[in-house]
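Engineer: Here is a sequence with its predicted model. Questions after.
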Amino acid sequence: MATTIKFSKKHKIKEDKFVENFMRVRLWFEEKRKPLLVTAASIAGAALIVFFAFTLRGNRNVDANNYFGQAMVEYENGRFSNAITSLKKVADNYGGSAAASRSLYCLGNIYYELGNYSLAIDVCKRYIEKYESSNFLTPAVYKCMGSAYIQTRDYANAQTAFATAIAKYPKDFSAPELLFKLSQCAIELKDASQAKETLDRLITGYPASSYVHEARLMRAGL
């Protein structure tokens, strides 16, 4: 014999509330379905854009690194003109890549080695303008620029380049050399007091440096 299950009035009210809420949710979904689908499509589209952007960026980095590698091979084989062409391509066309800053650094040094000091200075200035705050090569770029100024006998600008590098990057491994070059500029500018002060900074601040011995000799002669 089948058993009849009876529900209380309270239970019936709860059941009605459940059905009512369910219907409200269903109606809300029907009303919002199109906007929700549009939103979902927009999110999916944005995700695809981000994905392709990162993929494109990755491909650009690969291309930039390939050109940079080619430039280094050309440089090692003494084909400086070809190296310069490849480095310029990276610096000009792949500005957002890590290879771009390295290309400018190498370009400045190659111009310096070739004795084209004005171009070396221009490239170093371009590097500092674009990458100074975000690259570990910056002290070396200041050194290259200052050294190029020395070769053109522009000791005042050379002094500024070396002093700026020391002030901004006192813990860089090149600091002793920068101080030594800074003292040379002071000597050329007939500023013995500044030269002595700079040499003292080198001797006391970096006693283990290979520049200390020569710095002491220069200091004794002032």
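Structural biologist: Sure thing, it's come through.

Engineer: Every contact and neighbour count from this point should use C-alpha atoms.
Structural biologist: Will do.

Engineer: wait, what's in contact with the most centrally placed residue in the chain?
Structural biologist: By Cα atoms, centre = their mean, the chain has its centre lying nearest to residue 134, at 3.6 Å. With contacts taken as Cα atoms under 8 Å, 6 or more residues apart in numbering, residue 134 has no neighbouring residues.

Engineer: any idea how far it is from residue 142?
Structural biologist: According to Cα to Cα, to the nearest Å, residue 134 and residue 142 sit 14 Å apart.

Engineer: and if you look at residue 107?
Structural biologist: Separation of residue 107 from residue 142 (Cα to Cα): 14 Å.

Engineer: Below is an additional structure, to be compared with the one above:
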Amino acid sequence: MMQHNAMEAPRPAGFARLRRGAPALLLSLGLGLAWLPQAHADMFPDNEARRAILDLRGQIAQNQQANQAQLAQQAQQIQQIRSSLLDLANQIEQLKTEIAQLRGQQDTTTRQLNNTIAKVAASQKDLSQRMAPLEPVAVQIGGKSYTVQPAEKAAYEQALAAFRSSDFAGAGSQFKSFLAQYPSSPYASEAQYWLANSLYAQKQYKDAVTAFNGLINGYPGSSRIPESMLGLANCQVELREVRAARLTLQKLVNNYPQSEAAQAAKDRLAKLR
């Protein structure tokens, strides 16, 4: 034993103290190790919280990315809408310009059209004035309607106006000219009648007889025949052809008994007897 002990290495001075404090250290370690399972158990809730936080952060990051993507998409859509609105505004301006041009063209066209209409109206008026002397006019002759040329009507009325103003020579000359120019005129029988009366008024009884006979024989449908027969009888009386005058008056009464001339003829017959 002594030899074993002699072979042991010398121990430090503090070893004795460590040896004496070993039981206390072991006790302390034992106590410390006793709470490790509890501490380890307490660490699990913290890890779950961290995991939840990390998950939440991940969701937030995803949401942020989604929001950013959505915002980017909305920004792109807004940009597209702005571009569309800009294009629309440009189109509207272009349409305004085109409308203004069209209005200007329309105003110009309207003025040109109005000027053309005015010119056409003036031309029509001028043409109507020029054509008026050539266009036939309706007249009433002997209770019947006829159509005559304006110049024809004017010539007849001028000759009749001369007769009514007692210009019998002028009236006779104008009626002769009228009959020569318008032999088929509806006024022809009237002109013949007034020609005969113009000659009678000038005491040209033989020429008047010829003129009255010309109406009686040449215009059988004339309403002036009864008056012409009475005028013929008056010329015959002036020429002292009493027998011929009586025959003319009697023929007048027989053929046109209802006429005013027939009543005058009866009075003349009574005087001639």
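Structural biologist: Yep, it's here. The shown structure was predicted, so the numbers you read here are calculated from the model rather than taken from an experiment.

Engineer: ranges for the strands of structure 2?
Structural biologist: Assigned by DSSP state E, structure 2 shows strands spanning 137-141, 144-148.

Engineer: the inter-axis angle of the last one versus strand 137-141?
Structural biologist: Spelled out, that is strand 144-148 of structure 2. On the basis of axes from the mean of the first three to the mean of the last three Cα atoms, to 10 degrees, strand 144-148 of structure 2 is oriented at 140 degrees to strand 137-141.

Engineer: now for strand 144-148 of structure 2, which elements pack on it?
Structural biologist: strand 137-141 (3 or more Cα pairs under 8 Å, 6 or more residues apart in numbering; DSSP states H and E).

Engineer: which residues does residue 47 of structure 2 contact?
Structural biologist: Listed by Cα under 8 Å, 6+ apart, the contact set of residue 47 of structure 2 is empty.

Engineer: same question, the one 4 residues further on
Structural biologist: By Cα under 8 Å, 6+ apart, no residues touch residue 51 of structure 2.

Engineer: Alignment lookup: residue 52 of structure 2 to structure 1.
Structural biologist: In structure 1, no residue is paired with residue 52 of structure 2, using TM-score structural alignment.

Engineer: May I have the residues that are in contact with residue 90 of structure 1?
Structural biologist: 64, 67, 68, 99, 100, 103.

Engineer: Include mean neighbour count and distance to residue 240 of structure 2 when you put the strands of structure 2 into TSV, please.
Structural biologist: Formatted as TSV, the strands of structure 2 follow (neighbours: other Cα atoms under 10 Å; distance: least, Cα to Cα, whole Å):
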stretch	mean neighbour count	distance to residue 240 of structure 2
strand 137-141	14	34
strand 144-148	13	37
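
Engineer: Quick one, which of those strands gets closest to residue 232 of structure 2.
Structural biologist: Minimum separation from residue 232 of structure 2 across the strands of structure 2 (Cα to Cα) falls at strand 137-141, 22.0 Å.

Engineer: Leaving out chain neighbours, which residue sits closest to the equivalent of residue 259 of structure 2 over in structure 1?
Structural biologist: Applying TM-score structural alignment, one finds that residue 259 of structure 2 aligns to residue 209 in structure 1. Closest residue in space to residue 209 of structure 1, ignoring its immediate chain neighbours: residue 176 at 6.7 Å, by Cα to Cα, 6 or more residues apart in numbering.

Engineer: Determine the number of other residues adjacent to the aligned residue in structure 2 for residue 63 of structure 1.
Structural biologist: Alignment note (TM-score structural alignment): residue 63 of structure 1 maps to residue 133 of structure 2. Close neighbours of residue 133 of structure 2, defined as other Cα atoms under 10 Å, add up to 14.

Engineer: what number of residues lie near the residue nearest to residue 133 of structure 2 when sequence neighbours are not counted?
Structural biologist: Leaving aside its chain neighbours, residue 133 of structure 2 sits nearest to residue 150 (5.4 Å; criterion: Cα to Cα, 6+ apart). Using other Cα under 10 Å, residue 150 of structure 2 has 16 neighbouring residues.

Engineer: pretty sure residue 150 of structure 2 contacts residue 138?
Structural biologist: No: the criterion here is Cα atoms under 8 Å, and residue 150 of structure 2 misses it with residue 138 at 9.4 Å.

Engineer: For the residue nearest to residue 133 of structure 2, list the residues it contacts.
Structural biologist: Counted by Cα under 8 Å, 6+ apart, residue 150 of structure 2 has contacts 132, 133, 134, 135, 136, 137.

Engineer: The last one and residue 127 of structure 2: what is the separation?
Structural biologist: Using Cα to Cα, we find residue 137 of structure 2 at a distance of 17 Å from residue 127 of structure 2.

Engineer: and what of the second one?
Structural biologist: When distance is defined by Cα to Cα, residue 133 of structure 2 is 11 Å away from residue 127 of structure 2.

Engineer: on that earlier part again, which of the contacts of residue 150 of structure 2 show up in structure 1 as well?
Structural biologist: Contacts conserved in structure 1 for the contacts of residue 150 of structure 2, counting by both residues aligned by TM-score structural alignment, their matches' Cα atoms under 8 Å: 134, 135, 137.

Engineer: Switch those residues over to TSV; also include distance to residue 213 of structure 2.
Structural biologist: As requested, these are arranged in TSV below (distance: Cα to Cα, whole Å):
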residue	distance to residue 213 of structure 2
134	33
135	34
137	30
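
Engineer: number of nearby residues for residue 105 of structure 2?
Structural biologist: Residue 105 of structure 2 has 12 nearby residues by other Cα under 10 Å.

Engineer: so where's the longest helix in structure 2?
Structural biologist: The longest helix of structure 2 (DSSP state H) is helix 36-131.

Engineer: follow-up on the earlier one: what residue of structure 1 matches up with the residue nearest to residue 133 of structure 2?
Structural biologist: By TM-score structural alignment, residue 150 of structure 2 lines up with residue 99.

Engineer: count of neighbours near residue 204 of structure 1?
Structural biologist: Close neighbours of residue 204 of structure 1, defined as other Cα under 10 Å, add up to 10.

Engineer: how far away is it from residue 211 of structure 1?
Structural biologist: Counting by Cα to Cα, the gap from residue 204 of structure 1 to residue 211 of structure 1 is 12 Å.

Engineer: Pull the contacting residues for the closest residue to residue 91 of structure 1 other than its chain neighbours.
Structural biologist: Spatial nearest neighbour of residue 91 of structure 1, excluding adjacent residues (Cα to Cα, 6+ apart): residue 100 at 4.5 Å. Each residue near residue 100 of structure 1 by Cα under 8 Å, 6+ apart is listed here: 64, 90, 91, 92, 94.
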